[in-house]
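Asks: I need the structure of the sequence given here:
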Amino acid sequence: MGRNLQSTGQLRPVDLAREHGLSTQAIRNYEEAGALPAAARSASGHRGYTSLHAAALRAFLALMPGHGHRTATAIMRAVNEGTAEEAFRLIDESHALLLDDRRTLRAVENALRDLEPAATATEPGGTPGAPGVTFIGPLAERLGIRPATLRAWERAGLVRPRRDPLTGYRVYDAADVRDARLVHQLRRGGYLLEQIAPLIAQVRAAGGLAPLEAALGDWRDRLSARGRAMLAGAAALEAYLRERERA
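Replies: Next up, the predicted model:
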């Protein structure tokens, strides 16, 4: 650093806080967490901030929407400790997570698109008079998998067939068939059972595939907003890095 911050301290905590509608305690908390560089102290112990701290605060607040509070703090702490490479690694990880989320969304969209409409008549080998109901053998044959695979999905909680009280056979209703089809499509896309489980839970929570399709639009919008927030955070961080170079 080319200048002594104590000799150039011109801003009070309230000056930094006011620009962003924050409390002065928040400013102190951010400094203690390492999101802001350490402030110079006067003889009486009062903190003195500079334009460098103002730029750091802007960068930190801009990073949070795209990276989250914890990662944004870690990024800023790394920069303030002089380990910019660690900050760049954390940013890369966030972008990789966003890319993974985009791939997952695309996989779910493709899986939904590839699914046939849910059966409205009795499945082959099903129970007469029970639309969409079938047993493990016919369902496995229809999906082109082994019955053992369906049993493995059941153990993972991905399908939840009931048991016939008289025979003990697994009975798959229309919702179970839907879940099995979705699992099958996602497995073909290379997804692991533990990655599929939360997606199946979303289908069940949404009440089926049609409500989920609407939720996917919201999911897509959130990913786009996160991507744009990362761009804004990168611009603010670059401005802070340049400010540090000039200091």
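
Asks: drop to CA atoms for contacts and neighbour counts, all remaining ones
Replies: Noted.

Asks: can you give the contact residues for stretch 176-184?
Replies: Stretch 176-184 is touched from outside by 111-112, 115, 118, 132, 139, 143, 150, 158-161, 196, 200, with contacts defined as Cα atoms under 8 Å, 6 or more residues apart in numbering.

Asks: check the offset of that stretch from the chain's centre.
Replies: Using Cα atoms, centre = their mean, to the nearest Å, the distance from the centre of stretch 176-184 to the centre of the chain it belongs to is 24 Å.

Asks: who are the packing partners of the biggest helix by length in the chain?
Replies: If you go by DSSP state H, the chain has its longest helix at helix 209-246. On a contact count with 3 or more Cα pairs under 8 Å, 6 or more residues apart in numbering; DSSP states H and E, helix 209-246 meets helix 51-67, helix 84-114, helix 193-206.

Asks: can you rerun that using 6 Å?
Replies: helix 51-67 (3 or more Cα pairs under 6 Å, 6 or more residues apart in numbering; DSSP states H and E).

Asks: contacts for the helix it packs on, please.
Replies: Leu36, Ala72, Arg226, Ala229, Met230, Gly233, Ala236, Leu237, Tyr240 (Cα atoms under 6 Å, 6 or more residues apart in numbering).

Asks: most widely separated two among the residues you listed?
Replies: Greatest spatial distance among the contacts of helix 51-67 (Cα to Cα): Leu36 and Arg226, at 23.2 Å.

Asks: who's more crowded, the two?
Replies: Neighbours were counted for Leu36 and for Arg226 using other Cα atoms under 10 Å; Leu36 has more, 27 against 18.

Asks: now do the contacts for that one.
Replies: Ala56.

Asks: just the one 3 residues further on next, same as before
Replies: If a contact means Cα under 6 Å, 6+ apart, then Ala39 has Arg47, Gly48, Tyr49 as its contacts.

Asks: what about Val79, helix or strand, and which?
Replies: Using DSSP states H and E, Val79 maps to helix 69-80.

Asks: tell me what that helix is packed against?
Replies: Secondary elements touching helix 69-80 (3+ Cα pairs under 6 Å, 6+ apart): helix 84-114.

Asks: where does Gly45 land in three-state SS?
Replies: What DSSP: H, G, I helix; E, B strand; the rest coil gives for Gly45 is coil.

Asks: quick one: it from Val79, how far?
Replies: With distances taken as Cα to Cα, to the nearest Å, Gly45 is found 25 Å from Val79.

Asks: so the residue of the chain positioned farthest from its centre versus Tyr49, what's the distance?
Replies: Distance from the centre of the chain peaks at Ala43, with 46.1 Å (Cα atoms, centre = their mean). Separation of Ala43 from Tyr49 (Cα to Cα) stands at 15 Å.

Asks: quick one more, to check against the first:
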Amino acid sequence: MDGSVSGAPQTPLRTVDVARATGYSLQQVRDLERLGVIPPAARSSNGYRCYAPIHLRALRAYRGLAGAVGPVEARQVLAELRTRTVAEAASAINEAHVRLARERAEALRAQRALEAIGAEADRAGPAHQGEHPGEGVDEGEGDWMTITELAGALGVRPSALRFWEQEGLVAPERVTSLRARRYGLPAIRAARIVVALRSAGYGVPAVRETMASLHRLDGLDEARDVLSRRLDQIAVRTVALLQAGPDLAGVVTSAHEPEAL
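Replies: From the prediction side, this is the model:
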């Protein structure tokens, strides 16, 4: 609710009113206006800012969107929503939902890959654990993938896979005479886990240590915890985006109703 009554004149809101209603500081409200997150405020005859319910709506929308996609991207999206058509704005918001769904799907694939590695280690027995982690059938994958195919499946650039290879995180299991990389199931599984760990904010040294320890029980447990926390974080971000939905819709529709300002 933005406190307005349909058809009734709206009392201008002061900066302090907006700050109190949204939980932002006075300076944050001014900064977010300067960055284009909220529309420019009208000015009174004495030069003071005069805000309206649309500014409250935009700030609430920004808070939820920032929780879902990060503050930098949220600022960019909110600044652009008012200049786009309704269809373009709706598509931009929908893309955030799609990205979160994609991140969750990839984290779940990484979980399955990790469990497959653990199962293979159990079948191999203590004497052979870690020799060929992850061999076997991985549902949904072929026998081999090229670097382009694997990069596309993971949503990363081929250069990222080359970098991970240099860092000892993921290695192709075959390089043809033309130096074309081919990744088998163990490498595909490892790559999925690397993507999830990197997305969770782990640096290359920490990822390297985790990948090297996957044949150990404690290594598997640590990776399981990381992936579980990753899924929890995605769930929190998804809820934040859902909560921002009505306010985001209000920002979009108000952009085509100048009288609302």
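
Asks: higher neighbour count, Gly45 and Val79 of structure 1?
Replies: Val79 (24 against 8).

Asks: what residue in structure 2 is paired with the more buried one?
Replies: Under the alignment (TM-score structural alignment), Val79 of structure 1 pairs with Leu81 of structure 2.

Asks: ok, Ala40 of structure 1 next?
Replies: Aligned by TM-score structural alignment, Ala40 of structure 1 pairs with Ala42 of structure 2.

Asks: contacting residues for its match?
Replies: Contacts of Ala42 of structure 2 by Cα under 6 Å, 6+ apart are Arg49, Cys50.

Asks: equivalent range in structure 1 for the helix or strand containing Ala153 of structure 2?
Replies: Using DSSP H and E, Ala153 of structure 2 sits in helix 147-154. Using TM-score structural alignment, helix 147-154 of structure 2 lines up with nothing in structure 1.

Asks: what's the following helix or strand after that helix?
Replies: Counting by DSSP H and E, the next helix or strand C-terminal to helix 147-154 of structure 2 is helix 158-166.

Asks: report all helices and strands that that following helix contacts.
Replies: Using 3+ Cα pairs under 6 Å, 6+ apart as the contact test, no helix or strand touches helix 158-166 of structure 2.

Asks: residues contacting it, please?
Replies: Here helix 158-166 of structure 2 has contacts from Ala151, Val170, Ala171, using Cα under 6 Å, 6+ apart.

Asks: can you rerun that using 8 Å?
Replies: Residues outside helix 158-166 of structure 2 that contact it (Cα under 8 Å, 6+ apart): Ile147, Thr148, Ala151, Val170, Ala171, Pro172.

Asks: for Asp221 of structure 1, grab the count of nearby residues.
Replies: With other Cα under 10 Å as criterion, Asp221 of structure 1 counts 12.

Asks: actually Trp219 of structure 1, sorry about that
Replies: The burial count assigned to Trp219 of structure 1 is 15, neighbours taken as other Cα under 10 Å.

Asks: cool, the one 5 residues further on as well?
Replies: Neighbours of Ser224 of structure 1 under the rule other Cα under 10 Å: 14.

Asks: now the closest residue in space to Leu150 of structure 2 that isn't next to it in sequence: how far from Arg112 of structure 2?
Replies: Closest residue to Leu150 of structure 2 apart from its sequence neighbours, by Cα to Cα, 6 or more residues apart in numbering: Ile188 at 7.3 Å. For Ile188 of structure 2, the distance to Arg112 of structure 2 equals 12 Å [Cα to Cα].

Asks: ok, these two, which is more surrounded?
Replies: Taking neighbours as other Cα under 10 Å, Ile188 of structure 2 and Arg112 compare with Ile188 leading, 28 against 17.

Asks: right, and that one touches Ala151 too?
Replies: No: Ile188 of structure 2 is beyond contact range of Ala151, at 10.0 Å (criterion: Cα atoms under 8 Å).

Asks: how much space separates the match of Ala40 of structure 1 from Thr253 of structure 2?
Replies: With the distance defined as Cα to Cα, Ala42 of structure 2 ends up 19 Å from Thr253 of structure 2.

Asks: repeat that for Glu222 of structure 2.
Replies: According to Cα to Cα, Glu222 of structure 2 stands 46 Å off from Thr253 of structure 2.

Asks: tell me how many other residues crowd the closest residue to Glu243 of structure 1 other than its chain neighbours.
Replies: Nearest-residue entry for Glu243 of structure 1: Leu52, 6.2 Å, with adjacent residues in sequence omitted and distances by Cα to Cα, 6+ apart. Using other Cα under 10 Å, Leu52 of structure 1 has 20 neighbouring residues.

Asks: again with Leu248 of structure 2
Replies: Count around Leu248 of structure 2 with other Cα under 10 Å applied: 26.

Asks: list the contacts of the aligned residue in structure 1 for it.
Replies: Residue pairing (TM-score structural alignment): Leu248 of structure 2 is matched to Leu237 of structure 1. When contacts are counted by Cα under 8 Å, 6+ apart, Leu237 of structure 1 touches Ala56, Ala59, Phe60, Leu63.

Asks: tabulate those residues (a markdown table), appending neighbour count and distance to Arg28 of structure 1.
Replies: Below are the contacts of Leu237 of structure 1 laid out as a markdown table (neighbours: other Cα atoms under 10 Å; distance: Cα to Cα, whole Å):
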| residue | neighbour count | distance to Arg28 of structure 1 |
| --- | --- | --- |
| Ala56 | 26 | 13 |
| Ala59 | 26 | 16 |
| Phe60 | 26 | 14 |
| Leu63 | 27 | 18 |
